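Chemist: A structural model of the following input is requested.
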Amino acid sequence: MFDKILIANRGEIALRILRACKELGISTVAVHSTADADAMHVRLADESVCIGPPPSKDSYLNIPALLAACEITGADAVHPGYGFLSENARFAEILSDHNLHFIGPKAEHIRLMGDKIEAKKTAKRLGIPVVPGSDGAVTPDQDAMVIAKKIGFPVLVKAAAGGGGRGMKVAHTEADLQLALTTAANEAKSAFGDASVYLEKYLQKPRHIEIQVLGDGRGGAIHLGERDCSLQRRHQKVWEEGPSPVLDAAARAKIGNTVGKAMQELKYIGVGTVEFLYEDGEFYFIEMNTRIQVEHPVTEMITGIDLVLEQIRIAAGGDLPTTQDAVVINGHSIECRVNAENPVSFRPSPGKILQYHPPGGLGVRIDSAVYQGYVIPPYYDSLVGKLIVHGKTRVECLMRLRRALDEMVVDGIETTLPLFRALVREPAIIDGDYHIHWLEQYLVGQKAD
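Modeler: Now for the predicted structure:
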């Protein structure tokens, strides 16, 4: 097992990693920018190191500063959390070159899945169903038009190195394609330094369903069921739940076993999430995230498996925590991402939290690093915390969520709590009858009212 882990992140995920380390008896090092000097994980860690000013490029993305922090503190492993350097293959290689353990997948798998075109080719080779589309990058010429016509409009133009909805445009007709290609390529170049784009069939009303996997790097891998992440705004997840309201046991087992076998063949190590669009009973691979996910608590609540703890254990050479046959999905869980944003315009609302009261009770969990008097800085994402609830059934889970949302108090800043209080009472949400475009359509209707 590792002696000391440096947590190369901030906010709630840094605190989440710190808690897992404490339960394993591992010493922790918190790194922070000057803006995060008063952060909760900094206060609770065994040691802390300031690695730079607020801009991420000068602190949390500053690899030399992180290496220096490891050397100063004697850390022998680094946990990247999510975001920042968590899916940076070069970072994993640099750590290895300095005899430091990267708590995550092999660099080759990070690089492979980070290239959306190669990831799709690999998925296809491993027997995972994929969305119909181009075999590789396309250029804004007749070649793209030929492929688009073959796929059938509407088509989705996507950045090969993309994520988070950047470099993604829909072309509903032939006339739309040229502009979509150019705009997506420009966005991709700006965001990722790579203008390559490819085409996929644009599905009309799909669900977004992801399969959680855990591999030991030696050919052993299991899946831990699915999460339904279909409530999204601008391709950003807002509400996640598991199991999905639209999958039965047979569909769950079929796609789960397909993904599990693929991870075994890949000899994947650590946690990962294979993401799909699901429409008319068919799954279509879209990407794989080679890191812990923001919504991982949903899986933890329904399986009883601590994903972050197991991620650390396996990185240190441990075995899988259980066999596939022993994985049991227990009840239902929902997570709401409470952000420091206006609930209508989604304008960021950084500032000081004057009052904070997290809800409690059976089956209620809060993953947050804020406290009364904490100042949410304007430099990073706007996540205040994640409210996760669990119930024996989806109905019980929804009622518990409604109660918890009504209890939660975050004053001094605007938050998205009012949005969730409305959503949990919407008939379509109660019935589980929604898709990836539902929330944006709902929000348009709310503004019209």
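
Chemist: switch to C-alpha atoms for all contacts and neighbour counts from now on
Modeler: Fine.

Chemist: any idea how far the spatially closest residue to residue 96 that is not a sequence neighbour is from residue 283?
Modeler: The shortest distance from residue 96 to any non-neighbouring residue, by Cα to Cα, 6 or more residues apart in numbering, is to residue 102 (7.2 Å). Using Cα to Cα, to the nearest Å, we find residue 102 at a distance of 32 Å from residue 283.

Chemist: For the comparison step, fold the sequence that follows:
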Amino acid sequence: MLRRVLVANRGEIACRIFRTCRELGIATAAVYSDADAQALHVREADTAVRLAGSAPGETYLRGDLLVRAALAAGADAVHPGYGFLSENAEFARAVLDAGLVWIGPPPAAIEAMAYKTDAKRIMRDAGLTLFDALDPEAVTAGDLPVLVKASAGGGGRGMRVVRELDALPGELKAASAEAESAFGDGRVFVEPYVERGRHVEVQILADGQGGVWTLGTRDCSLQRRHQKVVEEAPAPGLGEALEREMERAAVAAAKAIDYAGAGTVEFLVADGRAYFLEMNTRLQVEHPVTEAVFDIDLVAWQLRVAEGARLPEAPPAPSGRHAIEARLYAEDPARGWAPQAGVLHRFDVPLDGDGIRVDSGYAGGDEIGVHYDPMLAKVVAHGATRAEAARRLAGALERTRIHGPVTNRELLVRSLRHPEFLAGEVHTGFYDRHLDGLTARADDDGMDRCAALAAALADGQGRSRLGVGGWRNLPSALQTKSYRSEPDGAEFEVGYRITRDGIEGHPGVRLVGSEAGRTVLEVDGVRHEFHVVRHGGEERGRGPDRVFVDSSTRAWTFVALPRFADPVEQRAPGSLLAPMPGTVVRVADGLAAGDAVRAGTPLLWLEAMKMEHRIVAPVTGTLTALHAAPGRQVEVGTLLAVVEPDGVSVPGGTAADVSVPDGTAADAPNAATDAAPTDAQEDPV
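Modeler: You can find the predicted model right below:
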């Protein structure tokens, strides 16, 4: 019987494992980097051990330190979570060699699936259908597009989509170099690329004593940067024959490597067939949707299997529910999915009834740092039908109060209500086709200006002097407040004066009441309630004040603009400013001041929140200054370079353009996007 489990991970997954341990009466131990000293998973554990440093390579990726921490904490078992060292056979062996229980599959099973080329050979011998690798020297124009993959890959490192034959040699070389840097193994291979496939997986659970369960399918096709954004169970529209075929293949895969514990067999579904992609020898990020459908706790079963329990002969029957999970990220989808950092002042998801579940590593007041993946939470909804689950999840996200950095919340709500998604027409190219529409500014129905007015009424001088609903007999100048909406940048100058007949400057609008951050406006006879909170930033060195306005169906973030602009540091025309905090990891070979550059030419690469972002020249011209060197830490707005356009005068400094990276971000076929992960914190797809 396990007494204390150390979770060799952080954030959301650590909190989730602790929850089950508490329910089973098992004590818990956390590890934390210096950046995570105040993190939620540290607060929730019974005890915690510090890992000196902040970078993953010196903390969560140090197997020796993790084993030492488990022994120091008095743990008798280690759960690796997902990402980091969860699929590292040497770490699993080190845990076992220290006399600890490893809550995961045998090291030999992990090793068998660690290299994609080896895994494909084993699965082919086990009878699974998969794509044939292509000889890079024999690829023809008729084979295009093709996908270059790192054999030891994960998280999309060492992965390239190639659409032009002349580009293949260079992409092979670049992918190999990136794979060598990321995994210490530069081997790559080439296979056909499917433009609009579906990413479908089967959850398995094995006891290592001959018992293997399959627990239905999951569809994980909605992806950005080849990383999953929305997942659901069961996968819609497969048909019973294909589902049974995939389940048989998953059992064969598990038995071929003597698997034990929870795992996932992943497939690409195209043209009515399921092709083996890879096997994840760990718990998946999206496991909650399977738990909702089967009324099962997969972590509890991981612990039981680790204690030597056998599985009952038959798995539990599905409940008939449909479950959908959305990953809520601190990122700006409209700006190349750029990760965001800062204080999460408030984070409240409405948990109405029993149909909503939230797994998170953050709470209100926590800091979203720059060292790790920017996922705030997984929000899961289930319902009697797929449509009911989608509606419930969209509604919960819409009513969630998030006061802090920009998130992908609006994108998730729109995705869940998109006609193609509701029709079950999901595929890995969904965001390639629809991102512009899903991130476009919402039609202005007048509510944006009403929200700005609500902010001004709750935030301005007029209310405090006049009182709620107050008015004067003598006319006076309009009260004026100015705001900039985030993240779209729209500006609002709100002028108002409260009178007995309404609000001057806003025909048809009447102030019903305003107190303690709650403002009620009547607009053309319809009441709208707004909750307004202002969070100061400048006094803490965190940027300007922001006003967060929430209604029952919408949310706005406004930057309060000063009446008179403060003097700002002058920038040379064409200045490129860092769009996010991060570290300069490399500069284009041979790049120096005085060089001619073309628009779109990569100048340097920033690493932030485990992603690598390529910064490109916004215009064709001359590089007149370069202020970046590998290893330099930069904040938002740091001057990186200056490009003087050919024959064009550019006023002031602008945020650097973030463009498509050299790599993509996972192992499911899809189109390249803006950034590639740089460590193993997140589920690779």
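
Chemist: picking that back up, the residue nearest to residue 96 of the first structure contacts residue 75, correct?
Modeler: No: assessed by Cα atoms under 8 Å, residue 102 of the first structure is found out of contact with residue 75, at 11.3 Å.

Chemist: more neighbours, these two?
Modeler: Higher neighbour count among residue 102 of the first structure and residue 75: residue 102, with 24 against 21, using other Cα atoms under 10 Å.

Chemist: Could you measure from that one over to residue 427 of the first structure?
Modeler: 45 Å.

Chemist: swap in residue 45 of the first structure?
Modeler: For residue 45 of the first structure, the distance to residue 427 of the first structure (Cα to Cα) stands at 44 Å.

Chemist: The two: who's more crowded?
Modeler: residue 45 (21 against 10).

Chemist: just checking, that one touches residue 28?
Modeler: Yes: with contact defined as Cα under 8 Å, residue 45 of the first structure reaches residue 28; the gap is 5.5 Å.

Chemist: how about stretch 134-151 of the second structure: buried residues?
Modeler: 134, 136, 139, 144-151 (16 or more other Cα atoms under 10 Å).

Chemist: The second structure: which residue goes with residue 425 of the first structure?
Modeler: Alignment note: residue 425 of the first structure maps to residue 417 in the second structure; criterion TM-score structural alignment.

Chemist: if I pick that match, what's in contact with it?
Modeler: Residue 417 of the second structure sits next to 390-391, 394 when contact means Cα atoms under 8 Å, 6 or more residues apart in numbering.

Chemist: which residue lines up with the residue nearest to residue 96 of the first structure in the second structure?
Modeler: So residue 102 of the first structure corresponds to residue 102, using TM-score structural alignment.

Chemist: so who does residue 370 of the first structure touch?
Modeler: 39-40, 384-385.

Chemist: Just the closest of those to residue 240 of the first structure, please.
Modeler: Of all the contacts of residue 370 of the first structure, residue 385 has the smallest distance to residue 240 of the first structure: 13.8 Å, by Cα to Cα.

Chemist: Helix, strand or coil: sort out that closest one for me.
Modeler: strand (DSSP: H, G, I helix; E, B strand; the rest coil).

Chemist: ok, it to residue 104 of the first structure distance?
Modeler: 23 Å.

Chemist: How about residue 153 of the first structure?
Modeler: 38 Å.

Chemist: those helices in the stretch 151-300 of the first structure, which residues are they?
Modeler: According to DSSP state H, counting those that start in this stretch, the stretch 151-300 of the first structure carries its helices in the segments 174-192, 249-266, 296-303.

Chemist: whereabouts in the second structure does the longest one align?
Modeler: When you say that, I think you mean helix 174-192 of the first structure. Mapped onto the second structure using TM-score structural alignment, helix 174-192 of the first structure covers residues 165-183.

Chemist: now swap in the shortest one and tell me
Modeler: The alignment of helix 296-303 of the first structure onto the second structure (TM-score structural alignment) covers residues 287-294.

Chemist: mean distance, that stretch to its aligned residues in the first structure?
Modeler: Compared with the first structure after the fit, stretch 287-294 of the second structure shows a mean deviation of 0.7 Å (mean Cα distance after the TM-score superposition for the first structure).

Chemist: Which residue ranges of the stretch 51-200 of the first structure form strands?
Modeler: Using DSSP state E, counting those that start in this stretch, the strands of the stretch 51-200 of the first structure run over 77-79, 101-102, 155-163, 166-171, 197-201.

Chemist: now those in a markdown table, with distance to residue 359 of the first structure?
Modeler: As requested, these are exported to a markdown table (distance: least, Cα to Cα, whole Å):
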| stretch | distance to residue 359 of the first structure |
| --- | --- |
| strand 77-79 | 29 |
| strand 101-102 | 35 |
| strand 155-163 | 33 |
| strand 166-171 | 34 |
| strand 197-201 | 42 |
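
Chemist: who wins for proximity to residue 368 of the first structure among these?
Modeler: Residue 368 of the first structure lies closest, by Cα to Cα, to one member of the strands of the stretch 51-200 of the first structure: strand 77-79, at 18.1 Å.

Chemist: got the contact list for the closest one?
Modeler: For strand 77-79 of the first structure, contacts defined as Cα under 8 Å, 6+ apart pick out 2, 4-8, 17, 100-104.

Chemist: Try it again at 6 Å.
Modeler: 5-8, 100-103 (Cα atoms under 6 Å, 6 or more residues apart in numbering).

Chemist: In the second structure, what range does it match?
Modeler: With TM-score structural alignment as the criterion, strand 77-79 of the first structure aligns to 77-79.

Chemist: Now for residue 144 of the second structure: which residues touch it?
Modeler: residue 163.

Chemist: switch the cut-off to 10 Å
Modeler: Shown in contact with residue 144 of the second structure (Cα atoms under 10 Å, 6 or more residues apart in numbering): 161-165, 191-194.

Chemist: Tell me the spatial nearest neighbour of residue 307 of the first structure, not counting adjacent residues.
Modeler: The spatial neighbour of residue 307 of the first structure that comes closest, neighbours along the chain excluded (Cα to Cα, 6+ apart), is residue 300 at 6.6 Å.

Chemist: Tally up the residues packed near that neighbour, please.
Modeler: With other Cα under 10 Å as criterion, residue 300 of the first structure counts 16.

Chemist: That one and residue 106 of the first structure, how far apart?
Modeler: In terms of Cα to Cα, residue 300 of the first structure sits 24 Å off from residue 106 of the first structure.
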